[in-house]
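1. Okay, sequence plus prediction incoming.
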Amino acid sequence: MKIIIVGDGKVGFALAEHLSQEEHDVTVIDTNDDALKRASEALDVMCVKGNGASISALRESGVDSADIIIAATSLDEVNMICCQTAKRLGAKFAIARVRNVEYAMELSMLKHELGIDLVINPEQATAIEIARLLRFPSAANLETFCRGRVELISFRVREGDFLAGQPLSQQTELQTLPMLLCAAETVKGEVVIPDGSFVPQPGDRLYLIGEPSGLTAFFRLLGRHTPKCRTVFLVGGGRIAHYLAVMLEKQGIHVKIIERNLDRCRHLSEMLPHAMVICGDGTDQELLEQENVTASDAFVALTDRDEDNLIISLFAMQQGISKVIAKSNRQNYAGIAHAAGLDSVISPKLLTAGQILQVVRGMQNSKGSVMNALYKIADGHAEAMEFMVNETTRYRDVPLRDLRLKKGILIAVLVHQGRIVIPDGSSVISAGDTVILISRNHGILDINDIYDDSLLDLGGGQ
């Protein structure tokens, strides 16, 4: 597909990287020479210097034949005008990044009037992700499928956990729960789809998928079930903090925000009358101690500097706060944080890239099975996807034991006639089912992409 990305900042570069790796024809437009040079040297993309909202720059990029244009500059207004102009010049599908809280209230009208097909708000998506984690504090990350009926979470194995050092085939406690261990990131940095012979070790990061009740029961079994958060401490009062505070207040959670900018503090105080807003430097450990940070159930670092977020999050962990979450857009920082024991690291950049990749793959596969969800897991080395089975899906009603899947593919959950099924060898995929897949090293567009046809001999199955 021909895809134009306007704006080569953190989100734009991440999108260009992912889309070019999936062999799309990607063009990047930006006014910054250094950003274009970096993209040109690091990625297989075409670069155009210019204002993405100008007709000349869009025409130079070939907008008239573009399948998708993604406007991800730092200015919402430029993004919206860019999409409107691009659609009139012939672009088939327009995606705009819109971050302003005020615009978020008027999105349906903006989309209709300007001809924007999809609006992405990284800050709001990040706030939703953090709110999910605070609902299930035991998890390092949490993704939802089938409108919340299935959840995927991760956690770090500790010394003394009952599953450490034992093959999964011997873990009889797990076999009775409506959940499945679907992926693992080992201490050595390897990402694997585990089978019965896999032996979890302390320090491994395991991914579980299943019904929320099964995951809750598992953490009770593990001795890590924690009650719902009642108080949350936020450092940084930007847009994410605003969106998150609104969500948490609706859940009856008390929010305390530290923000260094006085004008921003005044604005937050007006918009969030039930939150406690403190003007100060959230990276000052003395101030955090004065504000009794240890009395909070959860701590979230949301400043605009990844380094500060990680440092103050590690400090919060040392103070014994049970749930600590840090925002970081740099993937290499996430690895450092995980090595230090900080598992919940949220990247707005990767969340946005995942949302857009789901749209792109859905458009590529317009005649196949429908992709309802796509999440990057294991620091982007694996993916979790939700598909709807239709008449185009091959090998329907064939027992899974008779299928031969590509290496690194796992059918994790089936939803059959409204019932959640953790599949075994006798399970089958039927028309109308929802299928949740885990994939390592494959860009899956359709359920049919999971089969290794060279190994299949099913006598001309469907």
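-> In hand now; what should we look at?

2. hey, let's count contacts and neighbours off CA atoms from now on
-> Will do.

3. Helices along the stretch 101-250 of the chain, start to end?
-> Applying DSSP state H, counting those that start in this stretch to the stretch 101-250 of the chain gives helices spanning 101-104, 107-114, 122-135, 172-175, 212-222, 239-250.

4. and Tyr333, that's in a helix?
-> Yes. According to DSSP: H, G, I helix; E, B strand; the rest coil, Tyr333 belongs to a helix.

5. and it, how many residues sit next to it?
-> The number of residues packed near Tyr333 is 15, by other CA atoms under 10 Å.

6. give me every residue that touches it.
-> Asp306 (CA atoms under 8 Å, 6 or more residues apart in numbering).

7. For Asp308, see how far away it is.
-> The spacing between Tyr333 and Asp308, counted by CA to CA, to the nearest Å, is 11 Å.

8. Any idea which of the helices of the stretch 101-250 of the chain gets closest to Glu17?
-> Minimum separation from Glu17 across those (CA to CA) falls at helix 122-135, 17.6 Å.

9. and that closest one, what does it pack onto?
-> Using 3 or more CA pairs under 8 Å, 6 or more residues apart in numbering; DSSP states H and E as the contact test, the elements touching helix 122-135 are strand 141-145, helix 239-250, strand 344-346, helix 348-364.

10. chain center to the third one: distance?
-> In terms of CA atoms, centre = their mean, to the nearest Å, the gap separating the centre of strand 344-346 from the centre of its chain is 10 Å.

11. neighbours of the nearest residue to Leu215 once chain neighbours are set aside, just the number please.
-> Spatial nearest neighbour of Leu215, excluding adjacent residues (CA to CA, 6 or more residues apart in numbering): Met179 at 6.7 Å. If you count neighbours by other CA under 10 Å, Met179 ends up with 27.

12. Out of the helices and strands packed on helix 122-135, which is closest to Asp44?
-> Proximity to Asp44 (CA to CA) singles out helix 348-364 among the helices and strands packed on helix 122-135, at 17.3 Å.

13. Okay, angle between the closest one and helix 122-135 too, please.
-> With axes from the mean of the first three to the mean of the last three CA atoms, to 10 degrees defining the directions, helix 348-364 sits at 110 degrees from helix 122-135.

14. Just name whatever secondary elements the next helix or strand after helix 348-364 is in contact with.
-> Per DSSP states H and E, the first helix or strand lying C-terminal to helix 348-364 is strand 370-377. Counting contacts by 3+ CA pairs under 8 Å, 6+ apart, strand 370-377 is packed against helix 348-364, strand 382-388.

15. can you give me the angle strand 370-377 makes with helix 348-364?
-> Interaxial angle of strand 370-377 relative to helix 348-364 (the same axes, to 10 degrees): 150 degrees.

16. Can you list the buried residues in strand 370-377?
-> Neighbour-count burial for strand 370-377 flags 370-377 (criterion: 16 or more other CA atoms under 10 Å).

17. Excluding sequence neighbours, find me the nearest residue to Asn441.
-> Spatial nearest neighbour of Asn441, excluding adjacent residues (CA to CA, 6+ apart): Ala382 at 6.6 Å.

18. Second structure for comparison follows:
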Amino acid sequence: MRIIVVGAGEVGYHIAARLVQENHDVVVIDENPRVRERLQSELDVLVIQANGASPAALEEAGIEKTDMLIAVTDVDEVNLTACLLAREWGVRTKIARARNPELSASPFLQGGKRLGIDLLINPNQAVAEEIAKLVRIPAAAQAALFAEGRIQFLGVRVGAGAPILHTRLADLAPVQANHPFLIVAISRRGRLLIPDGQAAVEPDDKVYVVTRKESVPEFLRLLGHEESETRSAFLIGGGRIGLAVAQILEAEGVAVKVLERDPARCQFLADKLQRSLVLQGDGTDIRILQEEGIAQMDAVVTVSNDEATNILAALLGKRYGAAKAIALVQRPDFIPLAASLGIDAALSPRLVTAGVILKYVRRGKVVSLVELSDWEAESMELIVPAGAPVVGRRLRDAKLPADALVGAICRSEEVIIPKGDTVLAAGDRVILFTLPGSIAKVERLFGG
């Protein structure tokens, strides 16, 4: 496809890079000359230095022969205008980022449909939903649901004294017979490994697994964790993301405390929230954290507008007794840094937004998609069409790339954790883990 990306910040750059890897014809429009230099030196894309809401710039980008426009600048109005212009040129698919909830959640705009926009994504709401998933599963550094919730994808740090330590994956067969799961990747000392049966789990590994929902407790036990229910959460930062997280959690029955520095914002939060306790103060003030019972909290979630504050507050929350620490960061390269400091999970709204958009770009082929938060890798759910090259083949004969792995198959009501002799059938929902360089080949193998 020919795709125009308007805006080349972290979201736009990440999307453009992935689209190029998948052999799309990509044009990027951005006003910043430094961005242009970076793109031209690092990606095989045409770059136009201009305002993305300019008809002249869109014409120069070849809007009349474009299949899709993705507008992800930091200015909502520019994104909406670019999509409106694309509609007038007959562009088939229009995607826009909109931070303002008065736009993204407006009943009148119908999620952008009234403007002819196919996907209108609010990054704050998207990341709030991801944070809520992580709060629900205390041991998980990353969590996603596939096959309508029947299959879970988890990233979990190996606990001290975990029963699975130093055990070859091939020797886990007796456990897997009753509690099927498949370890699809291991993050170890700055490297991402696609393991075979001879690989073994080592201390401090982060393990990525695909498993049936009912097998999650046993898998967590093997990694040295007990499954527990989250009953309380301490949110530091009451901005748009903090409010959205609090609303999701209190609707699920979690006891929420929100600590916000600005008194006026505290009053606003108190009016908006039904059962959460709103407190005014500094999230890095140890005295406040201790007085408000941080030691008894199942999770501390730091979602202020300053990522340095978020990292420090998450570390303090963990240091003074919170069971789990989740931090919001703006720069994706801070995610591995946060993990190395002992923060259980870190999320970037930009990467979450890019992941949602990439899933939409691949719709039809891809039912669901999740990117690893600290690696260029992803797990996706595909429906195998009749006539796909893999239909009727055993997995060991399917010629999958070395860095791609089928983690689970959902066939009618049955969930299968596959082995090498498992045969793929048309209509199977396949949960597949892959590195970026193999995405195009995987989609050819599973295409109709």
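-> Thanks, I have it. Keep in mind the model is a prediction, meaning the values are calculated, not measured.

19. and the helices and strands packed on strand 370-377 of structure 1, which is most packed in?
-> The highest mean neighbour count among these, using mean count of other CA atoms under 10 Å, belongs to strand 382-388: a mean of 22.

20. one step back: mind checking which of the helices and strands packed on strand 370-377 of structure 1 is nearest Ala301 of structure 1?
-> In terms of CA to CA, the element of these nearest to Ala301 of structure 1 is helix 348-364, at 13.2 Å.

21. Check the burial of Met398 of structure 1 by counting its neighbours.
-> For residue 398 of structure 1 the amino acid is Val, not Met. Counted with other CA under 10 Å, residues neighbouring Val398 of structure 1 total 17.

22. Ignore what I typed, I meant Asn261 of structure 1.
-> The number of residues near Asn261 of structure 1, taken as other CA under 10 Å, comes to 15.

23. distance of the closest residue to it other than its chain neighbours from Ala298 of structure 1?
-> Of all residues not flanking Asn261 of structure 1 in the chain, Cys279 sits nearest, at 6.8 Å (CA to CA, 6+ apart). In this view, Cys279 of structure 1 and Ala298 of structure 1 are 20 Å apart by CA to CA.

24. Settle it for me: which of the two has more neighbours?
-> Legend: neighbour count by other CA under 10 Å for Cys279 of structure 1 and Ala298, higher for Ala298 (24 against 16).

25. pretty sure that one contacts Lys228?
-> No. Using CA atoms under 8 Å, Ala298 of structure 1 is not in contact with Lys228, being 10.0 Å away.

26. Need the residues touching each of those two.
-> Common neighbours of Ala298 of structure 1 and Lys228 (CA under 8 Å, 6+ apart) are Leu134.

27. quick revisit: can you check which of the helices of the stretch 101-250 of structure 1 gets nearest to Gln355 of structure 1?
-> Using CA to CA, the nearest of those to Gln355 of structure 1 is helix 122-135, at 9.4 Å.

28. what span of structure 2 lines up against the closest one?
-> Using TM-score structural alignment, helix 122-135 of structure 1 lines up with residues 123-136 of structure 2.

29. residue closest to the middle of structure 1?
-> Leu351 (4.0 Å; CA atoms, centre = their mean).

30. separation between it and Pro122 of structure 1?
-> 7 Å.

31. do the same with His18 of structure 1
-> 17 Å.

32. Also Thr283 of structure 1?
-> Distance from Thr283 of structure 1 to Pro122 of structure 1, counting by CA to CA: 24 Å.

33. Between those two, tell me which one has more neighbours.
-> Counted by other CA under 10 Å, Thr283 of structure 1 and Pro122 do not tie: Pro122 has more neighbours, with 23 against 20.

34. Wait, that one touches Ala353, no?
-> No. The criterion here is CA under 8 Å, and Pro122 of structure 1 misses it with Ala353 at 9.3 Å.

35. Show me what stretch 182-192 of structure 2 is in contact with.
-> Counting by CA under 8 Å, 6+ apart, 193-195, 201, 204-211, 375, 405, 407-408, 417, 433 sit against stretch 182-192 of structure 2.

36. correction: stretch 142-155 of structure 1
-> So stretch 142-155 of structure 1 is contacted by 129, 132-133, 136, 138-141, 205-212, 343, 373, 375, 386, 420 (CA under 8 Å, 6+ apart).

37. if you set the cut-off to 6 Å instead, what comes out?
-> Here stretch 142-155 of structure 1 makes contact (CA atoms under 6 Å, 6 or more residues apart in numbering) with 139-141, 205-211.

38. Which members of these are the farthest-apart pair?
-> Greatest spacing in these, by CA to CA: Arg205 and Glu211 (19.6 Å).

39. returning to that earlier point: buried subset of the contacts of stretch 182-192 of structure 2, written for ChimeraX?
-> Command for ChimeraX, covering only those of the contacts of stretch 182-192 of structure 2 found buried under the criterion 16+ other CA under 10 Å:
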select :194,195,201,205,206,207,208,209,210,211,375,405,407,408,417,433
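
40. Identify the residues contacting the closest residue in space to Val63 of structure 1 that isn't next to it in sequence.
-> Spatial nearest neighbour of Val63 of structure 1, chain neighbours left out: Ala91 (5.7 Å); criterion: CA to CA, 6+ apart. Contacts for Ala91 of structure 1 (CA under 6 Å, 6+ apart) come out as 63-64, 66-67.

41. returning to what we had before: okay, the helices of the stretch 101-250 of structure 1, which one's buried deepest?
-> helix 122-135 comes out most buried of the helices of the stretch 101-250 of structure 1 by mean count of other CA under 10 Å, with a mean of 21.

42. Once you drop chain neighbours, what's closest to the aligned partner of Val201 of structure 2 in structure 1?
-> Alignment note: Val201 of structure 2 maps to Pro200 in structure 1; criterion TM-score structural alignment. Distance criterion CA to CA, 6+ apart; nearest residue to Pro200 of structure 1, sequence neighbours excluded, is Ala164 at 5.1 Å.

43. What count of nearby residues applies to that neighbour?
-> Count around Ala164 of structure 1 with other CA under 10 Å applied: 17.

44. quick one, strands of the stretch 301-448 of structure 2?
-> Applying DSSP state E, counting those that start in this stretch to the stretch 301-448 of structure 2 gives strands spanning 325-328, 345-347, 366-371, 378-383, 404-411, 414-416, 429-434.

45. can you redo the ones you listed as TSV with distance to Pro101 of structure 2?
-> Converted to TSV, the strands of the stretch 301-448 of structure 2 look like this (distance: least, CA to CA, whole Å):
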stretch	distance to Pro101 of structure 2
strand 325-328	19
strand 345-347	20
strand 366-371	24
strand 378-383	28
strand 404-411	36
strand 414-416	38
strand 429-434	33
